[in-house]
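> Turn this into a structure:
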Amino acid sequence: MKSQPLLNYIKNFVTLTVEEEAFLESKVLYRKYLKGQYVLQQGDVCKYQCFVISGCTKTFHSDDQGQEHIVMFSIQDWWTSDIGSFITQTPADYNIQCIDKTELIMFSHDVMEELYIEIPKLERFFRKIIERGLVASQKRIVRSFSLSAKDRYLYFRNQYPKIEQLIPQYMLASYLGITKEFLSKIKSQLLLEDQS
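Down below sits the predicted model:
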């Protein structure tokens, strides 16, 4: 069953009956993306809430100079979407691009509304997911202005060791709000500290 990873994830929050699982399964849209493909492009309306089965995506905003500002990575068992665009069905502020070959389970806006009606406990489940995302986002904002670049990197490395293995250094630098040269300097410093 393609949606088994999602069902396993949902079990951490709510318990579905066999009938509810079957109904959910009938509403799942399953898609594979190649490395470099876009799930969403800035300016388009975000039509899907996506659960990552495998692979890795980056969520970023492109400014007027074409500079990428990465705000999030999503790996296996994480969600990805431009939630503001998805909820309001207005143009997206963000791009979502696959860093690697990626498999997603996707729910359209209409399907989500249908799931909430047919399986009310899923509304609670998605509320909890969105709450967690909001908390993580707010904590990240605080870290961005209260921690040094080195401490932001150390936090990322400790919290998300799997992600660091999957992404190129320039993407991590963008996420941390620093240049890749400065990130190299931080890593060299840490290496020296470890050796002494």
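
> C-alpha from now on. contacts and neighbour counts both.
OK.

> What are the buried residues along the host helix or strand of residue 163?
Residue 163 belongs to helix 161-166 when elements are defined using DSSP states H and E. Judged by neighbour count (16 or more other Cα atoms under 10 Å), helix 161-166 contains these buried residues: residue 163.

> List the buried residues in the next helix or strand after it.
Next helix or strand after helix 161-166 toward the C-terminus (DSSP H and E): helix 169-176. Residues of helix 169-176 classed as buried by neighbour count (16+ other Cα under 10 Å): 169, 171-176.

> Show me what helix 169-176 packs onto, helices and strands only.
Counting contacts by 3 or more Cα pairs under 8 Å, 6 or more residues apart in numbering; DSSP states H and E, helix 169-176 packs against strand 68-75, helix 149-159, helix 180-195.

> Second chain to compare with the first, below:
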Amino acid sequence: MINNSLLTHIQKYVPLNEEEQLLVASQFTQQMYKKKSFLLKEEQVCHALYFVDKGCLRNFFLTDKGVEHTTQFALENWWLTDFLAFEQEAPSNFFVQAVENSSVYSITKIKQDELLVKLPKLERYFRLILQRAYGAYQLRIKYLYSQSGEERYHHFNNLFPEFVQRVPQYMLASYLGFTPEFLSKIRAGKV
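Just a heads-up that it's a prediction; the model follows:
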């Protein structure tokens, strides 16, 4: 029996026997990334899907004026990539960066496709993961349009207090759709 965070996570959704675990484990590569290093850069062809074993990643883009906009974070047991570019094996519109020193399991599109042919029940796992991620993304968009900046911060802080402790203030502000200065005012109770 293989014991790692990726297989443990998969088995919360889909049971795997020992042979299937070995097959899954053989298709992934474990990599270490130092804080601030890039797993993917804008315009680079996206070949990999990343599962966070330890650490934190973020997905962001830059405006024409060089302003960063964080679209997603991923802590332990979360998946991250530029999903559209990964699916199409196309140049990315985003950057994926390590927020902390991170241990990540990655799989290429080719290996994922081969794995899904050999082990079709993993289609269910990836479908459930993507449905949950997409649902969370829809709620995030709703909150961006329907809540004030202060409401978004408090809502996010209540749901994900670990992010607030682990993510730099400017990244959190970018994700929530306001400036670091505004976040400082919220935290100081001056809004």
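
> Got a TM-score for the pair?
Here the TM-score for the pair of chains, by TM-score structural alignment, normalised by the length of the second structure, is 0.96; 191 aligned residues with a Cα RMSD of 1.5 Å.

> Can you lay out the helices and strands packed on helix 169-176 of the first structure as a markdown table showing distance to residue 11 of the first structure?
Converted to a markdown table, those look like this (distance: least, Cα to Cα, whole Å):
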| stretch | distance to residue 11 of the first structure |
| --- | --- |
| strand 68-75 | 19 |
| helix 149-159 | 23 |
| helix 180-195 | 39 |
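
> Give me the distance between the two termini of stretch 52-72 of the first structure.
End-to-end distance for stretch 52-72 of the first structure: 13 Å, by Cα to Cα, to the nearest Å.

> Buried residues, that stretch. List them.
Quick answer for stretch 52-72 of the first structure (16+ other Cα under 10 Å): 52-61, 68-71.

> swap in stretch 149-156 of the second structure?
Neighbour count says stretch 149-156 of the second structure has 149-150, 152-153, 156 buried, by 16+ other Cα under 10 Å.

> and that stretch, how far from the first structure on average?
Averaged over the aligned pairs, stretch 149-156 of the second structure sits 0.7 Å from the first structure after superposition, using mean Cα distance after the TM-score superposition for the first structure.

> List the contacts of the closest residue to residue 81 of the second structure other than its chain neighbours.
Nearest residue to residue 81 of the second structure, sequence neighbours excluded (Cα to Cα, 6 or more residues apart in numbering): residue 49, at 5.4 Å. Applying Cα atoms under 8 Å, 6 or more residues apart in numbering, we find residue 49 of the second structure in contact with 79-81, 83, 86, 106-109.

> Residue 49 of the second structure sits in which helix or strand?
Using DSSP H and E, residue 49 of the second structure falls in strand 48-54.

> any idea what residue 101 of the first structure aligns with in the second structure?
By TM-score structural alignment, residue 101 of the first structure lines up with residue 101 in the second structure.

> Would you mind measuring from its match to residue 34 of the second structure?
4 Å.

> Please enumerate the shared neighbours of these two.
What both residue 101 of the second structure and residue 34 touch, as defined by Cα under 8 Å, 6+ apart, is an empty set.

> quick one, longest helix in the first structure?
helix 120-146 (DSSP state H).

> how far is that helix from where the chain is centred?
Distance of helix 120-146 of the first structure from the chain centroid (Cα atoms, centre = their mean, to the nearest Å) equals 12 Å.

> for stretch 91-107 of the second structure, same thing?
Mean-position distance between stretch 91-107 of the second structure and its chain equals 8 Å (Cα atoms, centre = their mean).

> Quick one: end-to-end length of that stretch, please.
Across stretch 91-107 of the second structure, first to last residue, Cα to Cα, it's 17 Å.
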